[in-house]
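Undergrad: Build me a structure from this.
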Amino acid sequence: MERAKVNQGIDLSAYEDVWVLGEQREGKIQPVTIELMGEGRKLADQLQKKLAVVIPGYKIESEVEKLLHYGADIVYYMSHPLLSSFSTDGYTSAFVQLIQKKKPEIVLVGATSIGRDIGPRIAARLGTGLTADCTKLEIDAEDGKILQTRPAFGGNLMATIVCPKNRPQMSTVRPGVMEKAIHQETAAGTMETFIPDLSENDIRAKLVEIIKEEKKQVNLTDARIIVSGGRGLKSAEGFHLIQELADVLGAEVGSSRACVEAGWIDASHQVGQTGTTVRPDIYIACGISGAIQHLAGMNESKYIVAINKDPEAPIFGICDYGIVGDLNDVIPAMIAKLTQKEVSI
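TA: Next comes the predicted model:
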């Protein structure tokens, strides 16, 4: 399908409501969907519009209905056998069909592997813009447009972008950036089933097999506690100490970009602008100086604990609790205290 022409003098008043393009994998709603619903609810309330969430899939009605407990006014269930598993062509075509039919004003997409694949394709087919990796969304009080803020120039400044002449206004948001919608005991809203016009010929790339990685999966996005290591660890062996503290706390292990680039730890552990954005209850930064790119990925944590030998390290400017000292002394003392052992430094 060719890209739609932009700036066609469309009737902006024909577009309304805030939409979340949700995700499911193997029939389970992904957490990023609940996060986007939380932010979408705020935007919809400011605009006095409805919040809708769209889920593609097949024979997952009971799972989709759960979204009615998270503040959605409308849940659109795009049901089709060709949508049971993700395909770029299938998902893109189905979303575009429903968007063209219902005309939402704002569309939020998760900046996941799926969202980054289909988001730009949907925008291109609709002839509208897309602001990627947003960290803040708000409504302009004067004209009701969405103000989409995202880091620019390596995180050294923040750019606010608007889409004044085309609709829908589209944004992708990284998982972990926004607060999740709150579960409500009583379901609200309605659920509508939409059957898109799809055929086998529409899907050029076919899913042949799903091969799951056997190694332990890192789940930084949903972790309540994260213990992260930085350049101050000096070597890959330093992560043994980080892992030990994480095990005691029931935490996940994170890392700065420098450690990943040095080959000390796998990239799946990276926190920051070019890694995973997180907001745990407790974030313990060990030997991390606090480069702005790293801070952008964890500064929404509820409590930040910093351990660093340099009292002038930027990390101490944002932490809730700071410990100036050698992490090789501090972490063993923390572990000993947590396991009720004798502390001796």
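
Undergrad: From here on, just use CA atoms for contacts and neighbour counts.
TA: Will do.

Undergrad: Spatially central residue for this protein, please.
TA: The chain has Pro175 as the residue nearest its centroid, 1.0 Å off, counting by C-alpha atoms, centre = their mean.

Undergrad: If you count contacts, what does the helix or strand hosting Val54 end up packed against?
TA: For Val54, the host element (DSSP states H and E) is strand 51-57. Using 3 or more C-alpha pairs under 8 Å, 6 or more residues apart in numbering; DSSP states H and E, the elements in contact with strand 51-57 are strand 18-21, strand 24-25, helix 31-47, strand 74-79.

Undergrad: The structure of the following sequence is requested for comparison with the preceding one:
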Amino acid sequence: MITEYQGVWVFIEQSEEKIEHVSLELLGAGRKLADKLEVPLAGILLGDHIKSLGQTVIAYGADEVYLIDHPVLKDYRTESFMKGLIFLAEKYKPEIILYGATPNGKDLASAVATDLSTGLTADTTMLDIDLEKRLLEASRPAFGGNIMATILCKKHRPQMATVRPKVMKALERDDQKQGKIIEETISLSEESMRTKVLKIVKDVTKISNLADAHIVVCGGKGMGDAKSFELIQELANTLGGAVGGTRDVVEAGWLKHELQIGQTGETVTPKIYFAIGVSGAIQHVVGMKNSEMIIAINKDRNAPIFDVATYGIVGDAIQIVPMLIEQFKGALIEKGGEKTYA
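TA: All right, here's what the predicted structure looks like:
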């Protein structure tokens, strides 16, 4: 019976006894859902020597933590983690389970959904509750990012979704918050595992620094052409920031796909975000709206980007960006061997 299922769960992804930030973001989102449904929010911790993380999960919003500490769960494997999560889900019957849309999160969520014969919405960017029907409204881009699709799981439980990192906001840590840690045991043996972890190799490939950048300079088709778009790179270099672009820019071949920002690209939350020649379509805004400060430059004073901007400049970016570069270079000074601004 669907009515037997209650509670919102967040799978807490951790590595080397450190919680991945997307899980803290999901605790913030899960807190809102749980409060609407008037049910507890729980974090799910699976691993080896991870008991010390339980209080951290509570401090970031959880009322309860379901914890399985077992040597076989030391490193992530689909089989072992799936068994642990399914054991807990069948015993406690959660209404909703959220996972980070990370490689491990997506792998685990799909395996659990298959085994529990329930639905799963992937790469969600918005979450809400239809309170009357107690349905999770999981929204995600569809048809190449041209529309937003809201997906419901009406007949099966738990309702599940993977959520893109940096889309949700984590709550402020509250170490005074009280909660309950529920330790469970499960029968697992290394011999029964079909896969073995022989060695973990750290990723040394060169990847986009967009996700971690404090300053992001994003250019749109309003820059006119590939030559003019080079001003975006120059401004980013001057500020020590990262370059990003809209989907139109990527499709025009001015920028590589991994530097695209928006629903079908990266989600960023820098301290300062420059949106230059960017119109502000919802497909783009969802990927940067949580930036601390947004500075928009656009010729069209009615451009939607100004609705989310902290500061707006109405004018031709081709003329304005060189003036910004000149001003920033003029203010650049050397201090203690590092570049800073006067």
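
Undergrad: secondary structure class for the residue nearest to the centre of the first structure?
TA: coil (DSSP: H, G, I helix; E, B strand; the rest coil).

Undergrad: Which residue in the second structure aligns with it?
TA: Under the alignment (TM-score structural alignment), Pro175 of the first structure pairs with Pro165 of the second structure.

Undergrad: From what I see, its match and Gly100 are in contact.
TA: Yes. Assessed by C-alpha atoms under 8 Å, Pro165 of the second structure is found in contact with Gly100 at 6.5 Å.

Undergrad: any shared contact partners between these two?
TA: Val22 (C-alpha atoms under 8 Å, 6 or more residues apart in numbering).

Undergrad: isn't Phe306 of the second structure right next to Lys299, touching?
TA: No. In this structure, Phe306 of the second structure is not within contact of Lys299 by C-alpha under 8 Å, at 11.1 Å.

Undergrad: my guess is the residue nearest to the centre of the first structure contacts Thr112, does it?
TA: Yes. Between Pro175 of the first structure and Thr112 a contact is recorded at 7.1 Å, counting by C-alpha under 8 Å.

Undergrad: between those two, what contacts are shared?
TA: When contacts are counted by C-alpha under 8 Å, 6+ apart, Pro175 of the first structure and Thr112 have no shared neighbour.

Undergrad: which residues touch the closest residue in space to the residue nearest to the centre of the first structure that isn't next to it in sequence?
TA: Leaving out its chain neighbours, the residue that sits closest to Pro175 of the first structure by C-alpha to C-alpha, 6 or more residues apart in numbering is Val32, at 5.4 Å. Val32 of the first structure is in contact with Gly22, Glu23, Gly110, Pro175, Gly176, counting by C-alpha under 8 Å, 6+ apart.

Undergrad: Pull up the gap between the alignment partner in the second structure of Val32 of the first structure and Val163 of the second structure, please.
TA: Alignment note (TM-score structural alignment): Val32 of the first structure maps to Val22 of the second structure. Taken as C-alpha to C-alpha, to the nearest Å, the spacing of Val22 of the second structure relative to Val163 of the second structure amounts to 8 Å.

Undergrad: Now do the shared contacts for the two.
TA: Counting by C-alpha under 8 Å, 6+ apart, the shared contacts of Val22 of the second structure and Val163 are Gly100.

Undergrad: The stretch 201-345 of the first structure: helices as residue ranges?
TA: 238-249, 257-261, 292-295, 327-338 (DSSP state H, counting those that start in this stretch).

Undergrad: Out of those, which gets nearest to Ala187 of the first structure?
TA: Closest of the helices of the stretch 201-345 of the first structure to Ala187 of the first structure is helix 238-249, at 35.5 Å (criterion: C-alpha to C-alpha).
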